[in-house]
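*Asks:* Below: sequence and its predicted model.
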Amino acid sequence: MRIIVANDYEAMSKKAAHIIVSQIVLKPNCVLGLATGSTPIDTYKELINLYKMGVIDFSDVTSFNLDEYFGLPKNNPQSYDYFMKANLFNHINIDDEKINIPNGMTDNVVRECAEYEKKIEAAGGIDLQLLGIGRNGHIGFNEPSDHFEPKTHLVQLDEDTIKANSRFFDSIEDVPTKAISMGIGSIMKAKKILLLASGAEKADAIYDTVKGPITPKVPASILQLHPDVTIIVDKEAASRL
């Protein structure tokens, strides 16, 4: 596990973007696992800037998103499909046919989850998985539990997660209570993992991830067992290390 402490959110975001760019340069047809939420927004902005400068080409890249709210249509401004298009996909030359996001409006969630796993496998697996982390240590939407979920599945969102995400909605009642998420096993199959965290409110989660026991009560702690993990944090998120 490699830990990089950046001065601030901006420096963290640029460092993360450059690691992703290096992956694409090394393997232009790589498979990227992508995350949503506020943490990667500036990383995506930097990727867009580098694309516009001609530094990087996304035309052969395949992407798989970690998760999607269950019950939100793609055109809802709070869906992760909408988020990815607004914050990255609409501004780069990625092939629409190579973008994969769970279908939150599926009428057969078991089938949707199984097919998502098959798509990842058929693509050759994820070369680099980008992660954020929740205050409760969740990665993707894998909430604290009594076990590590192996595959893509339907999640009942934790109360803390719903509260944290309510800032994106008009009211907490509007926040979906369920989501489709890659499982911990799915994430751990990625060849490389890049986790980002910013702000003092993430300091406890980062400490527990890096120095705490490996437990499904802190889902991100499983990353201690992965052979190639880079964690980039700003000084506030690193304050307990």
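*Replies:* Nice, I can see it.

*Asks:* use CA for all of it now, contacts and neighbours both
*Replies:* Fine.

*Asks:* ok, now which ones touch the residue positioned nearest the centre of the chain?
*Replies:* Of all residues in the chain, the one closest to the mean position by Cα atoms, centre = their mean is Ala35, 2.5 Å from it. Ala35 sits next to 65-67, 130-132, 140 when contact means Cα atoms under 8 Å, 6 or more residues apart in numbering.

*Asks:* any chance you could map the strands in the protein?
*Replies:* Assigned by DSSP state E, the strands in the chain fall at 2-6, 31-34, 62-65, 67-69, 99-100, 128-131, 153-156, 178-181, 192-197, 229-234.

*Asks:* How far off centre is the fourth one?
*Replies:* Its chain's average C-alpha position is 10 Å from that of strand 67-69, according to Cα atoms, centre = their mean, to the nearest Å.

*Asks:* Give me the residues contacting it.
*Replies:* Counting by Cα under 8 Å, 6+ apart, 35, 79-81, 101-104, 140-141, 176, 178-182 sit against strand 67-69.

*Asks:* what about versus this one:
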Amino acid sequence: MKIESFTNSNLLSKKAANLIFSTLIKKPDSLICTASGNSTVKTYQTLTERSIDNPEIFGKLNILKLDEWGGIEMDHPNSCETFLQKMLIEPLKISSSKYISFNSNPIDKKEECERISNLVKKKGPIDLCILGLGINGHIAFNEPGNYLNPGCHIATLSKSSLKHSMAVKAHPKPSFGLTIGMGDILQSKQILILLTGPDKSKIAKEFLSQKITTQLPASFLWLHANTTCLINEEDIHIK
């Protein structure tokens, strides 16, 4: 794993955006899996700013939504869908044919997971998977437990996840999660994980210990041959 630390979030987001941009230069029709939440905001803002002068770079880009809060409407202000539409899909002018997105409130949850799984197989593997680190060590909604799911699945949300600001502000509350699995993530050609947030120091330290356990799903990224970890020293105090 390549690890880089930055003195502030602006420098980290610039580095992350550069990495994404470089991926698209090499492969314009890349499938990029995108996380939602505070960890990614400045990175996406920096990326969309760069798209103003380089719109042609993003014309063939395919985006996969990493996960979604289940049981709320797609256009709910606190859905991952609303976040990504605002931060990436609309600014980058991504067409619906190039966007793979979990339905947040499907009639058949299992069928929805199968639909996303089939689309990932058709357009994948994922060229770049962008992740944040959950306060309990989860990535996407792959929650800590005795085992991890390899493919797209319906997730039982942990108490920790339900304390996330997006879930706390949602009415009604999310009742489940929809997410790609650990196998999907680890089959990505490249992974980028962003360690930001003042409440993440403890779990970041555990993650960086390199001890691999299903109780800290992000630790499995140490098994991946091409993962980059960017740390915001303003928030994350390891020493």
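*Replies:* Right, received. Where do you want to start? These numbers were taken from a predicted model, which means no experiment stands behind them.

*Asks:* circling back: got TSV for the strands of structure 1, with mean neighbour count and distance to Arg111 of structure 1 too?
*Replies:* Below are the strands of structure 1 laid out as TSV (neighbours: other Cα atoms under 10 Å; distance: least, Cα to Cα, whole Å):
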stretch	mean neighbour count	distance to Arg111 of structure 1
strand 2-6	15	36
strand 31-34	23	21
strand 62-65	23	17
strand 67-69	27	15
strand 99-100	17	15
strand 128-131	24	23
strand 153-156	20	10
strand 178-181	24	12
strand 192-197	23	27
strand 229-234	23	30
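
*Asks:* Need the ones you listed in TSV (columns: distance to Ile19 of structure 1).
*Replies:* Listed next are the strands of structure 1 as TSV, based on distance: least, Cα to Cα, whole Å:
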stretch	distance to Ile19 of structure 1
strand 2-6	12
strand 31-34	12
strand 62-65	16
strand 67-69	22
strand 99-100	20
strand 128-131	10
strand 153-156	29
strand 178-181	24
strand 192-197	9
strand 229-234	10
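
*Asks:* Now do Gly54 of structure 1: how many residues are near it, please.
*Replies:* Residues lying near Gly54 of structure 1 (other Cα atoms under 10 Å) number 9.

*Asks:* cool, and His147 of structure 1?
*Replies:* 12.

*Asks:* Likewise for Lys169 of structure 2?
*Replies:* 12.

*Asks:* which residue lines up with it in structure 1?
*Replies:* Residue pairing (TM-score structural alignment): Lys169 of structure 2 is matched to Phe169 of structure 1.

*Asks:* Look up how far Val155 of structure 1 lies from the closest residue to that match other than its chain neighbours.
*Replies:* Nearest non-adjacent residue to Phe169 of structure 1, counting by Cα to Cα, 6 or more residues apart in numbering: Val175, 6.5 Å away. Taking Cα to Cα, to the nearest Å as the measure, Val175 of structure 1 falls 14 Å from Val155 of structure 1.

*Asks:* Thr161 of structure 1 too?
*Replies:* Taken as Cα to Cα, the span from Thr161 of structure 1 to Val155 of structure 1 is 12 Å.

*Asks:* same thing with Lys217 of structure 1?
*Replies:* With distances taken as Cα to Cα, Lys217 of structure 1 is found 15 Å from Val155 of structure 1.

*Asks:* same thing with Ile41 of structure 1?
*Replies:* Taking Cα to Cα as the measure, Ile41 of structure 1 falls 24 Å from Val155 of structure 1.

*Asks:* Kindly report the same for Leu47 of structure 1.
*Replies:* Distance from Leu47 of structure 1 to Val155 of structure 1, by Cα to Cα: 30 Å.

*Asks:* same deal with Ile126 of structure 1?
*Replies:* Relative to Val155 of structure 1, Ile126 of structure 1 is positioned 22 Å away (Cα to Cα).

*Asks:* before we move on, what about Asn87 of structure 1?
*Replies:* Distance, Asn87 of structure 1 to Val155 of structure 1, using Cα to Cα: 25 Å.

*Asks:* Quick one: map Ile185 of structure 2 onto structure 1.
*Replies:* Using TM-score structural alignment as the criterion, Ile185 of structure 2 maps onto Ile187 of structure 1.
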